[in-house]
Structure formats: structure tokens, C-alpha cells
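Trainee: no sequence on this one, just coordinates:
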């Protein structure tokens, strides 16, 4: 049966692919922009929210990325970064997320005079503040961070070193992001080789707007632990007229090696990687037992949340609570925190949470059936 919206909201969720500068509250963007005199494309909260989603609905990754000019512009001071990070943690917790890895590019927050170390310190302070507020509200969450280098720039080794230097401060991994076409991950081999020598985790945006060559390079040349998006792996999966499925060598490698796919359904539609939720390859990839995870990417630009992503998948594919538990456990198995901490979250938070939801549903069904039997209308 299709879970209710209340069940989806209450379900424990894990998020591996979420951009800090893609999840600001529109009201916060308006206030911070007013403080620095930054001109926005809309003057009120509903209008600004609408502008972000409409601008992102272009079907082009390059056009999608231009929306970040406004969010990044208001994230150039320590106070702004602390506020945005704290609100991010609170918003995710309110949506039922119990563990999140949120990524951002420190090199994009230096125009106000901050250093790279200042940026990391401010974001970590904000996340700790948001975690404490969420816990006080009865929705505990743990937020870890990934430091992102921009693939069109030349600071990836520097950002990789920054990530390693801040492993004890809450940074759990590294990423490269930005337009894929013309900027292959192999441009940043030095950073990835350094990270491997330091026993550090990293994911790579690959297979979003560009196809199999990007995925192949990310894995076989760069050694990525996870694929940021990776949705285009479907290009190496053939479905015959009789429904028989054949995996190409790269797709088979990804599945056999249990390489996590950080799929972001709504975002993938906006950037042209899929035509609709119903046409998204997540259902086939999940049925074939790839290591599929569900993510938001940019909550502001996509007008989404983890609960909304789950609801869309429930409507399109008939997914129920056991399916969402599977996606959630997949995500924790793939997280960059230590194994014992992942296992504790699975056994102490996620599985009990879904068990409680199932028990509550069974109770409600029995109670509803009893009420029906006692109803004068049914007598």
C-alpha cells in the first residue's frame, strides 16, 4: 500500500547528496541579500521560490548551475555561513533525516575576506548549532560534511588537503562538482591520488549530464568510492523486447562492486537525465539490486525534500515502507563515517523506526476494522 504522507515524514531517512548552497530558505536568501545589497530576481518569498524552481527546470545542467549565483552571493560571511548551515540541519531534521552528508565548495565563499579554514570552521559551527536545536525539538540528526572542489577550477589538491586536515572537525569526505562536459575527473588526478594515500573517502559527480566515459574515469582512473548521481549507468543496461536485461561490463562492475549511486530523481529530471519520475531508471536499477540511494541534490532549486522524493517514488512505482527502509540502509552502508557508527544508526535508529511505523500501521488497520464492525452502518 502507498504510505501516507505522515508515515513518509516520520520514516528515518539518510541523505548522502545534498548541496549546502542549494538548500537555503528563500526567506533567508532575501534577508541576507538585503544586508549586502545583492539584487535578486524576485522581491518576495513565494516569487523567489518560484524563480529558483522555474530557472532550474530548463533541462540543462549548465543553466541549472547558474541559479547558484544568488545563493553563493549571500554566503560570503562567517555569520551567513553559520546561519545557513544551522538552518540546513534543522530543516533536514524536521523532514525526518537522521544522518546527512552535506557538501559545499569552500573556494566559492572567499569573496568576503574569509580564508578556506574560516569557511570550514563557520560551516561546522553552524551544523553543530543546528544539530543542538534539532535535538531540543525532539528530532536528533547528525550532519557530516563533504568538501567540494569545482571541476573547472584548479584548486582540487588544495581542497583535498583541507578535507584531510579537518577530518576530526566533521569533514568526512571530498567531492568534485560542476559542469561535466569538457571537465573530466582525470583533470584532478593529483587530488584523488593524494586522498587515497591519506585513506580518505571521496565521491565524484559523474554520469549526470555526461555519460559512461565520465563514470568510467571516475571509477577506473580516479578510484571514487561513490558516484554522485551516476544515473547514466543506465546507458550500459539493455532491456530486450522480452524484458530480459543485459548489463554491459561497466554496469556489471558497478553492481558487482556495490558502488553506491547517489540518485537524485527530481534533480535528474530538471537537468535532462530523465524525462519524468515514472521514466527514471531508479526503479530498474533498484530491481537489479544496484546500490541505489535516494537524495535531494538541491532542495531549493528542485523544490523538494527527502519526504517529497519518497512520495514521488511511492506514487510512480508503488514503493512502500520496506522499500524506503532498503534505500535508507543502502545509504548508511555507503556513508563515509566509520563502520561501527553506520551499524549503530542502522540497528538503533533506522530499523526500529521502520518497525515502529509498521506496528503503528497494523494497529491502525485493526482499529479501523474494529470500528467498521461496530458501526451501525455495517450492522
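Mentor: That came through fine. Every value quoted in this text rests on a predicted model; they were computed, and no experiment measured them. Numbering: from 1, shown residues only.
Trainee: contacts and neighbour counts: CA atoms only from here.
Mentor: Noted.
Trainee: residue 128: neighbour count?
Mentor: The local packing of residue 128 (other C-alpha atoms under 10 Å) involves 20 other residues.
Trainee: so where does it fall, helix or strand?
Mentor: Assigned by DSSP states H and E, residue 128 falls within helix 116-136.
Trainee: for that helix, packing partners?
Mentor: Judged by 3 or more C-alpha pairs under 8 Å, 6 or more residues apart in numbering; DSSP states H and E, helix 116-136 is in contact with helix 78-94, strand 142-150.
Trainee: which one of these is the most hemmed in?
Mentor: When you average the neighbours per residue for each of those (mean count of other C-alpha atoms under 10 Å), strand 142-150 leads with a mean of 25.
Trainee: and that one, what does it pack onto?
Mentor: Applying 3+ C-alpha pairs under 8 Å, 6+ apart, one finds that strand 142-150 contacts strand 97-104, helix 116-136, helix 156-165, strand 171-177.
Trainee: please state the offset of it from the chain centre?
Mentor: Here the centre of strand 142-150 is set off from its chain's centre by 11 Å, with C-alpha atoms, centre = their mean, to the nearest Å.
Trainee: need the helices and strands packed on helix 116-136 in JSON lines (columns: distance to residue 238).
Mentor: What follows is those, written out as JSON lines (distance: least, C-alpha to C-alpha, whole Å):
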{"stretch": "helix 78-94", "distance to residue 238": "37"}
{"stretch": "strand 142-150", "distance to residue 238": "33"}
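Trainee: can you tell me which of the ones you listed is nearest to residue 125?
Mentor: helix 78-94 (6.2 Å; C-alpha to C-alpha).
Trainee: helices or strands next to that closest one in the packing?
Mentor: Applying 3+ C-alpha pairs under 8 Å, 6+ apart, we find helix 78-94 packed against helix 116-136.
Trainee: against that first model, consider the following:
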């Protein structure tokens, strides 16, 4: 029997998403409409279809810095409570339509205060959109509050995350260009989060190498690594058996989750192609690998599409996709009993049903 799922098959399977940026997944039509409503005049295209094509083309430069520049337009139209709530609601709707049952979506509140909105209003608007979208479309969406690593507001954003953690904020993150902005610049924020028993992930090992990963884990105490693709630099793949360096061994031994985003990693130059992406070797070596979208608009992708690309590149079947999915749910910042319930009552039965309904005789 042919165990390889198609894109349509994968869309029908229950999935979990841990690394997705709110301002990286806005619908092009929504961007155009919000620009008209707010008077934002900076869009390179005002036709939704052409705007989508522009975002995807501008994101294929191979440079993380150039990739990040595209966000000026999405952030530019997300400067009111109504706009933020709408984008958050549509995010929940789009993720649910892709078969996702649990998601953690991140954004930087400090980027949405250009018209004078206080940080609290930004957070409450997004949480409102996620809550309504979740109720209407049968998905739970938790918010990750992100601080920009080149700014000096990380402690303030960390305190905001703790303040709203009983209202839908599940954790904290830092993001932005890695080179020159090590996570240790934000130690006060991470030490505060640890004292408050709060969860956090750190973008590390995407645009910079092993020192970024080492600092994120050993100095800052990250629960998860955003991307972490450069851990491959500490693995010697030649010979009969790959040899892991001390950092790679530590990451694997401690089951530190890696939030891998294959298409985005190619666009930013962190990987050469899907076929050469380190995710293949890391899966073989049983690292705690998860599969994610990063920025659905810029990368022109969905979680189902990411899985389908991996099926094509590595020949993965349902067992592999379930492994990635259960890894993600185990690594989520949701309470333990909720994670266990989703794994045992939603994910495993859902994948069993997909296996049964999609097994096809080999030609």
C-alpha cells in the first residue's frame, strides 16, 4: 500500500503549529482594505493578487534582513485595535481551514503602537480576535508576545506576557536579526520569566550559528528554539554514523524542541533546498523536531504545504507526520492535561482515520 499522503490528505489531518507570525500571515485583500481605511500609502501594489505575488518575490532574496523588510507593510496596516482584532480573527479562521487544531501565533506588541495605542490595548485586541476566531472555527490559538532583539523593551514585554498569561498569552519570544544582537542582551527579561514560572522560546540558529543557540539555552534558559536549524553545524555527518558535538548532544538529550520552518529557512539562506534541509537528518537522529510555517504570506505556504514538501523530499508517510505533530503538541505551552487530551483524543485518532481512509494500492 502507498503510505505517502497527498496535500489534500494532509489538509484533513489534525495538526499543531508552534511558530507562526501574525504579521507574516495577513491576507493580501485584508492588507489592501486596511490600507484604504487607515490611509497607509506605502503598499507596492494595491491589487490583492499582485500584492501576494510581490510579497512572495520580495521574500526570495536569500537574506534574512531583506526578508524582514517586507513586514513594514503588514505592520503598517495593523495600527488600530479593530485592524489587529480582524487580522487575529482571520488568522484563526485560516489556520482552522488548514486542519490545525492548536496554534501558537506570535507578534511584537511594540510594533503596533505607531498611532499611540498602549501595549495593553494591542494585546487585548489580538486576544479578542483569537478568542472569537477560535470559538467560531474550532481551534485554540494562544499568543506569544515577541520583543525585538535590537530594541530595549524585552523586560517590559515579558512583564506584559506574564500579566496576560491567564487571558490567552501562552509565552514570550525574542525575534529580529540575530547577528550583532545576541539573546544575552535580554537576560533581565529571561531571568524575570524564569522567576515567574513563565514559558519562552527564542529565535536562535536561523541567521546565526551555534553561539546563538548556546546562549539561548545555556545563558537564557529557552524552553524551545525558534528555528534552531544551525544545530546541524555541530553534527559531523560523514562516515557510517553521524557524530554529535556536545551542544547537539545536549539539545537532543534534553529534548529541546526545534521550531523548524523549511520554506522560510530556504528563503533566508539558512538551508539550500528542501531536499538538503537539516530536518531530514535531525528527524533520523530523533531530535525533538517540529514543522512550522513562520510567515504564511511571505513564504506562500501553509502547514499542510510544508508537510507535503517534506513528503516529496524525504518520502515521509503518515507515521512521520504524526511524529512531527505529536512532537509539537508535547512542546506546546498549553497545560499538560490539555496537551495530553489533544494527543490522545484528537491527534492520534485523527491520524489513524487518515491512514485508514487514504491507503492506496501501489500502481
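Mentor: That came in fine, so what should we check first? Owing to the predicted nature of the structure, the values given are computational and were not obtained by experimental measurement.
Trainee: let me see the TM-score of these two.
Mentor: Here the superposed chains carry a TM-score of 0.97, computed using TM-score structural alignment, normalised by the length of the second structure; 360 aligned residues with a C-alpha RMSD of 1.2 Å.
Trainee: in CSV, list the helices and strands packed on strand 142-150 of the first structure along with distance to residue 341 of the first structure.
Mentor: Formatted as CSV, those follow (distance: least, C-alpha to C-alpha, whole Å):
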stretch, distance to residue 341 of the first structure
strand 97-104, 11
helix 116-136, 17
helix 156-165, 19
strand 171-177, 13
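Trainee: compute the number of surrounding residues for residue 345 of the first structure.
Mentor: As a burial measure, residue 345 of the first structure scores 18 neighbours (other C-alpha under 10 Å).
Trainee: can you tell me the element the closest residue in space to it that isn't next to it in sequence falls in?
Mentor: Computed as C-alpha to C-alpha, 6 or more residues apart in numbering, the closest residue to residue 345 of the first structure that is not its neighbour in sequence is residue 332, at 7.7 Å. Secondary structure from DSSP H and E places residue 332 of the first structure in helix 321-334.
Trainee: for that helix, buried residues please.
Mentor: Residues of helix 321-334 of the first structure classed as buried: 321, 324, 325, 327, 328, 329, 330, 331, 332, 333, 334 (neighbour count, 16 or more other C-alpha atoms under 10 Å).
Trainee: residue in the second structure paired with the fourth one?
Mentor: Under the alignment defined by TM-score structural alignment, residue 327 of the first structure is paired with residue 324 of the second structure.
Trainee: swap in residue 286 of the first structure?
Mentor: Residue 286 of the first structure maps onto residue 283 in the second structure, by TM-score structural alignment.
Trainee: on average, how far is the strand or helix carrying that match from the matching bit in the first structure?
Mentor: For residue 283 of the second structure, the element it lies in under DSSP H and E is helix 279-284. Averaged over the aligned pairs, helix 279-284 of the second structure sits 0.3 Å from the first structure after superposition, using mean C-alpha distance after the TM-score superposition for the first structure.
Trainee: mind listing residues that contact that helix?
Mentor: When contacts are defined by C-alpha atoms under 8 Å, 6 or more residues apart in numbering, helix 279-284 of the second structure is touched by residues 229, 232, 260, 262, 289, 314.
Trainee: could you pick out the buried ones from the residues you listed?
Mentor: By 16+ other C-alpha under 10 Å, the contacts of helix 279-284 of the second structure give 229, 232, 260, 262, 289 as buried.
Trainee: in strands, which of these fall?
Mentor: 260, 289 (DSSP state E).
Trainee: which among the buried ones among the contacts of helix 279-284 of the second structure gets closest to residue 104 of the second structure?
Mentor: residue 260 (14.0 Å).
Trainee: kindly state which residue of the first structure is aligned to that closest one.
Mentor: In the first structure, residue 260 of the second structure lands on residue 263 (TM-score structural alignment).
Trainee: and residue 309 of the first structure, which of the three is it?
Mentor: Following DSSP: H, G, I helix; E, B strand; the rest coil, we place residue 309 of the first structure in the helix state.
Trainee: so it makes contact with residue 263?
Mentor: No - when contacts are counted by C-alpha atoms under 8 Å, residue 309 of the first structure is not listed as touching residue 263 (10.6 Å).
Trainee: any shared contact partners between these two?
Mentor: 294, 295.
Trainee: re earlier: now the buried residues of helix 321-334 of the first structure as CSV including distance to residue 299 of the first structure?
Mentor: Shown next, in CSV, are the buried residues of helix 321-334 of the first structure (distance: C-alpha to C-alpha, whole Å):
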residue, distance to residue 299 of the first structure
321, 22
324, 19
325, 21
327, 19
328, 18
329, 22
330, 21
331, 18
332, 20
333, 23
334, 21
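Trainee: ok, the residues you listed vs residue 216 of the first structure, which is closest?
Mentor: Of those, the one sitting nearest to residue 216 of the first structure (C-alpha to C-alpha) turns out to be residue 334, at 19.3 Å.
Trainee: which stretches of the stretch 151-300 of the first structure form helices?
Mentor: For the stretch 151-300 of the first structure, the helices defined by DSSP state H, counting those that start in this stretch cover 156-165, 189-197, 212-216, 249-256, 265-270, 282-287.
Trainee: compare those helices and give me the one nearest residue 300 of the first structure.
Mentor: helix 265-270 (10.6 Å).
Trainee: that closest one vs the second structure, average offset?
Mentor: Helix 265-270 of the first structure differs from its equivalent in the second structure by a mean of 0.2 Å after superposition (mean C-alpha distance after the TM-score superposition for the first structure).
Trainee: name the helices or strands packed onto that helix?
Mentor: Based on contacts counted as 3+ C-alpha pairs under 8 Å, 6+ apart, there is no element that helix 265-270 of the first structure packs against.
Trainee: show me the two of the buried ones among the contacts of helix 279-284 of the second structure that sit farthest apart.
Mentor: Most distant of those, by C-alpha to C-alpha, are 232 and 262, 13.9 Å apart.
Trainee: quick one: residues contacting residue 154 of the second structure.
Mentor: Contacts for residue 154 of the second structure (C-alpha under 8 Å, 6+ apart) come out as 147, 148, 174, 186, 189.
Trainee: let's see it at 7 Å
Mentor: Residues near residue 154 of the second structure by C-alpha atoms under 7 Å, 6 or more residues apart in numbering: 147, 186, 189.
Trainee: what's the first one aligned with over in the first structure?
Mentor: Alignment note (TM-score structural alignment): residue 147 of the second structure maps to residue 149 of the first structure.
Trainee: including distance to residue 273 of the second structure, could the contacts of helix 279-284 of the second structure go into JSON lines?
Mentor: Listed next are these as JSON lines, based on distance: C-alpha to C-alpha, whole Å:
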{"residue": "229", "distance to residue 273 of the second structure": "13"}
{"residue": "232", "distance to residue 273 of the second structure": "15"}
{"residue": "260", "distance to residue 273 of the second structure": "14"}
{"residue": "262", "distance to residue 273 of the second structure": "8"}
{"residue": "289", "distance to residue 273 of the second structure": "18"}
{"residue": "314", "distance to residue 273 of the second structure": "12"}
